[in-house]
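**Q** A predicted structure for the sequence below; I have some questions about it.
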Amino acid sequence: MAKDCSFDIVSEVDMQEVDNAVNQTAKEIGQRFDFRGSKANVSLEGEQIKIVADDDYKLKSVIDILQTKVIKRGISLKSLDYGRVEPAAQGTVRQLITIKKGISKEKGKEVVAAIKDPKLKVQAQIMDDQVRVSGKNKDDLQNVIAKLKQADFGIDLQFVNFRS
């Protein structure tokens, strides 16, 4: 009797690495000459990164530094959801960046549709904020992973709990 193989598709972010990237960004802002005397600041507040800067130019510079640090820490930029740039106190501007974790129901449906598209003999089901894929053939599961890596769903996907 053949047993099913399975794996889970998740979208997770290591918050410790995000915290490290934010701290490195704050340190670099404090050391750079072009930020001397500036009100530029970056902080992690729960699941959001808050950036305050003197103007749009400095805000873009802080975001560029943050993105560099995030990439070096192995976090995908797809995990960052940029909010609106808002005016803040004392003539500064503020932007909130939300960290996207988990697969929403809509994205889960897109992933399941992409899995069923190539007509492989696998089943996919949405479970909370992840998608479980199962099938009898390991090769079919590996083909699903390869297909999903090529597709762009706007979120960072990881493949975990491969069971055979």
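**A** Cool, the structure landed.

**Q** CA only for contacts and neighbour counts going forward, please
**A** Noted.

**Q** Now do the helices in the chain.
**A** 15-31, 56-72, 105-116, 138-150 (DSSP state H).

**Q** JSON lines for those helices, including mean neighbour count?
**A** Shown next, in JSON lines, are those (neighbours: other CA atoms under 10 Å):
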{"stretch": "helix 15-31", "mean neighbour count": "17"}
{"stretch": "helix 56-72", "mean neighbour count": "17"}
{"stretch": "helix 105-116", "mean neighbour count": "16"}
{"stretch": "helix 138-150", "mean neighbour count": "15"}
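
**Q** Ok, which of these comes nearest Thr98?
**A** Comparing the helices of the chain against Thr98 with CA to CA, the closest turns out to be helix 15-31 (11.3 Å).

**Q** what distance separates the start and the end of stretch 128-137?
**A** Start and end residues of stretch 128-137 are separated by 25 Å (CA to CA, to the nearest Å).

**Q** Tell me which residues of that stretch come out buried.
**A** 129-137 (16 or more other CA atoms under 10 Å).

**Q** ok, and here's another one to check against it:
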Amino acid sequence: MPSMDIVSEIDKVELKNAVDNSSRELSSRFDFRGKDASIELNDFVVTVSAEDDFQCQQLIDIFRMQLSKRNVDPAAMDVDDKAIHSGKTFSLKVRFKEGIETDIAKKLVKLIKASKLKVQAAIQGDSLRVTGKKRDDLQAVMRLAKESDLGQPFQFNNFRD
């Protein structure tokens, strides 16, 4: 009986590459010349700091673009609402959503059941196991999960026949 897991995880290597590329682009940008601005990664929390709030937002946009180039879905980003002002710099923290939270998993199971596909979905920790008799049904669940707007990107592993 075919089965698969629906997960939400970030490729840590690509995240580090996106941070490195963003800081490289930051050093070559004309509008940031002579400004105190940086993008740093510590324990998979990205800290963006600049001299004012507008520049912080620009750095977030640069970082989001680099994530897209590295095939990391920017929808996994959780950016602070307000920049923290300390001294002469503003800083924003960017966290990434890893794992599927219980309430989002329940909404996803509800969507799958409402689609009337002949599959079973079970929550297993921070992932979702979907089993069914046909591969086509599992592929329809993949399409449904990708099109759902639950504020989190999903990946699919352990696709077995």
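**A** Received it, and whenever you're ready, just let me know what you need. Not measured: the values here are computed from a predicted model.

**Q** What's the TM-score once they're superposed?
**A** The TM-score (TM-score structural alignment, normalised by the length of structure 2) is 0.94; 161 aligned residues with a CA RMSD of 1.2 Å.

**Q** Which of the buried residues of stretch 128-137 of structure 1 fall within strands?
**A** 130-135 (DSSP state E).

**Q** Give the aligned equivalent of Ala114 of structure 1 in structure 2.
**A** Under the alignment by TM-score structural alignment, Ala114 of structure 1 pairs with Leu111 in structure 2.

**Q** hang on, the earlier thing: out of the ones in strands among the buried residues of stretch 128-137 of structure 1, give me the two with the largest separation.
**A** Of all pairs drawn from those, the widest gap by CA to CA lies between Gln130 and Gly135 and measures 16.9 Å.

**Q** Find the nearest non-adjacent residue to the equivalent of Phe162 of structure 1 over in structure 2, please.
**A** Superposed on structure 2 with TM-score structural alignment, Phe162 of structure 1 falls opposite Phe159. Among residues not flanking Phe159 of structure 2 along the chain, Met4 sits closest, at 4.3 Å (CA to CA, 6 or more residues apart in numbering).

**Q** That neighbour corresponds to which position in structure 1?
**A** Alignment note (TM-score structural alignment): Met4 of structure 2 maps to Phe7 of structure 1.

**Q** same thing with Lys146 of structure 2?
**A** For Lys146 of structure 2, the residue aligned by TM-score structural alignment is Lys149.

**Q** Spell out which residues sit in contact with its match, please.
**A** Leu157 (CA atoms under 8 Å, 6 or more residues apart in numbering).

**Q** Relative to Gln142 of structure 1, how far out is it?
**A** 11 Å.

**Q** One more: Lys105 of structure 1?
**A** 23 Å.

**Q** Then Phe162 of structure 1?
**A** For Phe162 of structure 1, the distance to Gln142 of structure 1 - CA to CA - is 10 Å.

**Q** Kindly report the same for Ala113 of structure 1.
**A** 17 Å.

**Q** cool, Ser104 of structure 1 as well?
**A** Computed as CA to CA, the Ser104 of structure 1 to Gln142 of structure 1 distance reads 23 Å.

**Q** Map Ala88 of structure 1 across to structure 2 for me.
**A** Match for Ala88 of structure 1 (TM-score structural alignment): His85.

**Q** Val70 of structure 1 touches Leu80, doesn't it?
**A** No: with contact defined as CA atoms under 8 Å, Val70 of structure 1 does not reach Leu80; the gap is 9.7 Å.

**Q** so who does the nearest residue to Val122 of structure 1 once chain neighbours are set aside touch?
**A** Excluding the flanking residues, the one nearest Val122 of structure 1 by CA to CA, 6+ apart is Gly135, at 4.4 Å. Residues in contact with Gly135 of structure 1, defined by CA under 8 Å, 6+ apart, are 4-6, 121-123, 141.

**Q** top of these by neighbour count?
**A** Leu141 (23 neighbours; other CA atoms under 10 Å).

**Q** ok, it - contacts?
**A** 5-7, 122, 133-135.

**Q** From Leu108 of structure 2, how far off is the residue sitting nearest the centre point of structure 2?
**A** For structure 2, Ala76 is the residue whose C-alpha lies nearest the centre (CA atoms, centre = their mean; 1.8 Å). Distance check for Ala76 of structure 2 against Leu108 of structure 2: by CA to CA, it reads 16 Å.

**Q** for Leu117 of structure 2, same thing?
**A** 13 Å.

**Q** Sounds good, over and out.
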